[in-house]
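Asks: what shape does this take:
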Amino acid sequence: MDENFLIQLIKINVNNEDIIKFDKSRFSMFKSLFRIFGLSFFDNFMKQLDLLVHRKKHEKQEHRLAAEIVAGMIRGSKYWTLDMLDEFWHKLTLFLNEVCVNLSPDLFIYWGLSFRHSMENQDPRRVFQTINFIRRLIDNQPIINTFNEAFRSYLVQSLAARAKELLDHPSKLIRQMIATVLPVALQFDLTSFHGKPTHHPTINQFIDEMHHRLDQAIIICQRKSLVNHIAGTGIMDNEVHQALNLIELVVAIQGQLFATCNQP
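Replies: So this is what the prediction gives:
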């Protein structure tokens, strides 16, 4: 890729003042670019990304564009080989670590959305590297400050929010992964013996949200099961199937929470 062309592309998008939020159209453009051409332009973009996050002239626009490019890279890597992914994440992790250490309160929302969009509509086996990076980001805190802590909490909350949307997913594999991941995110609600502040998302909030959905699921099962029995079809209604999936997963999540609880 011609470097001057890429510089002009970056400049035009940074100076576009009409865009004030994370732009899904630009994200889709970068996703398609990396899905088609693989790592061909990766080094060119990494050079520009490094320049974007170190400039201070239009900091919000520059970080927003950088977040869109990174999200596009991650989603675009969906069909890459394992060797390509290893090379990609080795370089990208170094860049993201630096970004996370130097975030300001005005910027972490763009990067939170970047990770959220990068994991949408993905094969669960293809989000391992992304989740692994987030896990290391949470566990290893090189610099503890309010902004970094807020960013970590935002990422965990985004991941939990996405997982809660898939509680009745038809795929058993995805439900099993959620039953493993969501309790880990909810553990950040724990209050330690030293009185450290509670993190989001809270277990109480999750229980309140699930209470209403479980009530609806039980009503659906009772009503539809009776109708099917009367009709003598013996065929499980799709709505009943979703309700049963939800009930099964919530029970599994509760079991995981009890099994991994660190509080007496």
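Asks: C-alpha only now, for contacts and for neighbours.
Replies: Fine.
Asks: buried residues in the helix or strand hosting residue 6?
Replies: Of the helices and strands defined by DSSP states H and E, residue 6 is found in helix 3-14. If you call a residue buried by 16 or more other C-alpha atoms under 10 Å, then helix 3-14 has these buried ones: 10, 13, 14.
Asks: now, among those residues, which is nearest to residue 83?
Replies: residue 10 (28.3 Å; C-alpha to C-alpha).
Asks: for comparison, sequence B:
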Amino acid sequence: MLKAVLLLKENLDISKFCKVTAYLKRKSTGYQPKKSKCLSRDQIDKFLLEAPDKEFLLMKVALIFGVSGACRCDELSRMLVDDIEDQNNVLIVHIPDSKTKKPRRFVVVDERNLATYRRYLELRPPSTPHKRLFLNYKKGKCTVQPVGLHSFGKFPSQIATYLGLPTPLEYTGHCMRRSSATLLVDAGGDITNLKRHGGWQSSSVAEGYIEESIENKLDIANKIQAGPKKRPFTNIETCPSTSSDSSEICCTEISTEIFDKKVKLDHKSLSGINIANISNSTINVNICK
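Replies: From the prediction side, this is the model:
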């Protein structure tokens, strides 16, 4: 940031000063930037279900759109009614202008979310002189005044206060965008899906929006500590007989959970041994002459 500001304001490229760069790197060692806290899936569902519409309908719609599309506050404030395509069972939302100058689209599903959006849209005054989607909402009514950028930045803190979460002021305007990225990765999304979803070009920047959730830690702990599932052990050996013509093959399948079984096959009628549907197993073949 310092390099960009000096280059813009003073036309000075400090990247040529190696000692300055080394000094700034030493001073930034151990620095941890403050990031907004995230809302979990259960907390989002609780707010959408329990919060009264008369007071929180606007915040509900903003939360649905913000989490579904990993939207920034300025993207929500500039969103127009024409940017939303209602196809009965799904909403297709277009974000034509973003920070990276790269348009994005996202989809809103679930009948509950669609019903919440349509209830809010029905309250839009017919005399509204602009097409901004989010209008000021108070006591169950909408006015023609659009919602400002800073109001969207306060919504996550107010939602956290309603839910009784500790330190609600740490839920900033980036909360909905970070929550969306975290929920996507916890559900199994890879880095390509994450970058496409949020419009990030850098993988390191996109990964910075992911919060270390407890659900993700539990899943990793189960994979590490539980270990692989046990597989049945199979032992196949050729058993001796009194004459070479009557030698037989004894197949013993030992299952640690179900059964022990022996099958004898005549070597004259045996064209080969086929083993199927076995993985992570050890097969011992002993040929006795």
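Asks: quick one: TM-score?
Replies: Remark: TM-score between the superposed chains equals 0.28 [TM-score structural alignment, normalised by the length of structure 1]; 126 aligned residues with a C-alpha RMSD of 6.0 Å.
Asks: which elements pack onto the helix or strand following the helix holding residue 6 of structure 1?
Replies: Downstream of helix 3-14 of structure 1, the first helix or strand assigned by DSSP H and E is helix 24-37. Using 3 or more C-alpha pairs under 8 Å, 6 or more residues apart in numbering; DSSP states H and E, the elements in contact with helix 24-37 of structure 1 are helix 59-76.
Asks: name the helix or strand for the residue positioned nearest the centre of structure 1, please.
Replies: Nearest residue to the geometric centre of structure 1 (C-alpha atoms, centre = their mean): residue 116, 3.5 Å. Counting by DSSP H and E, the element that carries residue 116 of structure 1 is helix 108-118.
Asks: check the offset of that helix from the chain's centre.
Replies: Counting by C-alpha atoms, centre = their mean, to the nearest Å, helix 108-118 of structure 1 is centred 7 Å from the centre of its parent chain.
Asks: which strands and helices sit next to the helix or strand following that helix?
Replies: Next along the chain after helix 108-118 of structure 1, taking DSSP H and E as the criterion, comes helix 128-139. Packing contacts for helix 128-139 of structure 1, counted by 3+ C-alpha pairs under 8 Å, 6+ apart, involve helix 82-101, helix 146-165.
Asks: buried residues, stretch 89-96 of structure 1. List them.
Replies: For stretch 89-96 of structure 1, a neighbour-count test (16+ other C-alpha under 10 Å) marks 89, 92, 96 as buried.
Asks: and the second one, how close does it get to residue 164 of structure 1?
Replies: Read it as residue 92 of structure 1. Relative to residue 164 of structure 1, residue 92 of structure 1 is positioned 28 Å away (C-alpha to C-alpha, to the nearest Å).
Asks: try the first one
Replies: Using C-alpha to C-alpha, we find residue 89 of structure 1 at a distance of 27 Å from residue 164 of structure 1.
Asks: ok, residue 36 of structure 1 next?
Replies: For residue 36 of structure 1, the distance to residue 164 of structure 1 equals 32 Å [C-alpha to C-alpha].
Asks: re earlier: angle of the helix holding residue 116 of structure 1 against helix 146-165?
Replies: When axes from the mean of the first three to the mean of the last three C-alpha atoms, to 10 degrees is applied, the directions of helix 108-118 of structure 1 and helix 146-165 differ by 30 degrees.
Asks: name the residues that touch helix 108-118 of structure 1?
Replies: For helix 108-118 of structure 1, contacts defined as C-alpha atoms under 8 Å, 6 or more residues apart in numbering pick out 22, 63-64, 67-68, 70-72, 74-75, 130, 147, 150-151, 154-155, 158-159, 162.
Asks: by how many degrees do that helix and helix 82-101 diverge?
Replies: Interaxial angle, helix 108-118 of structure 1 versus helix 82-101 (the same axes, to 10 degrees): 160 degrees.
Asks: so which bits of the longest helix seen in structure 2 are buried?
Replies: Longest helix in structure 2, counting residues (DSSP state H): helix 53-69. Buried residues in helix 53-69 of structure 2, counted by 16+ other C-alpha under 10 Å: 53, 56-69.
Asks: between the residues you listed, which is nearest residue 263 of structure 2?
Replies: Within the buried residues of helix 53-69 of structure 2, proximity to residue 263 of structure 2 (C-alpha to C-alpha) peaks at residue 68, which comes in at 58.3 Å.
Asks: residues touching the closest one, list them.
Replies: Residues near residue 68 of structure 2 by C-alpha under 8 Å, 6+ apart: 106, 107, 108, 180.
Asks: filter the residues you listed to the buried ones?
Replies: Buried, going by 16+ other C-alpha under 10 Å: 106, 108, 180, out of these.
Asks: what helices or strands is the helix or strand hosting the first one leaning on?
Replies: It refers to residue 106 of structure 2. Taking DSSP H and E as the definition, residue 106 of structure 2 sits inside strand 104-108. The contact analysis (3+ C-alpha pairs under 8 Å, 6+ apart) places strand 104-108 of structure 2 against helix 53-69, strand 91-95.
Asks: tell me the buried residues in the shortest one?
Replies: Buried residues in strand 91-95 of structure 2, defined by neighbour count with 16+ other C-alpha under 10 Å: 91, 93, 94, 95.
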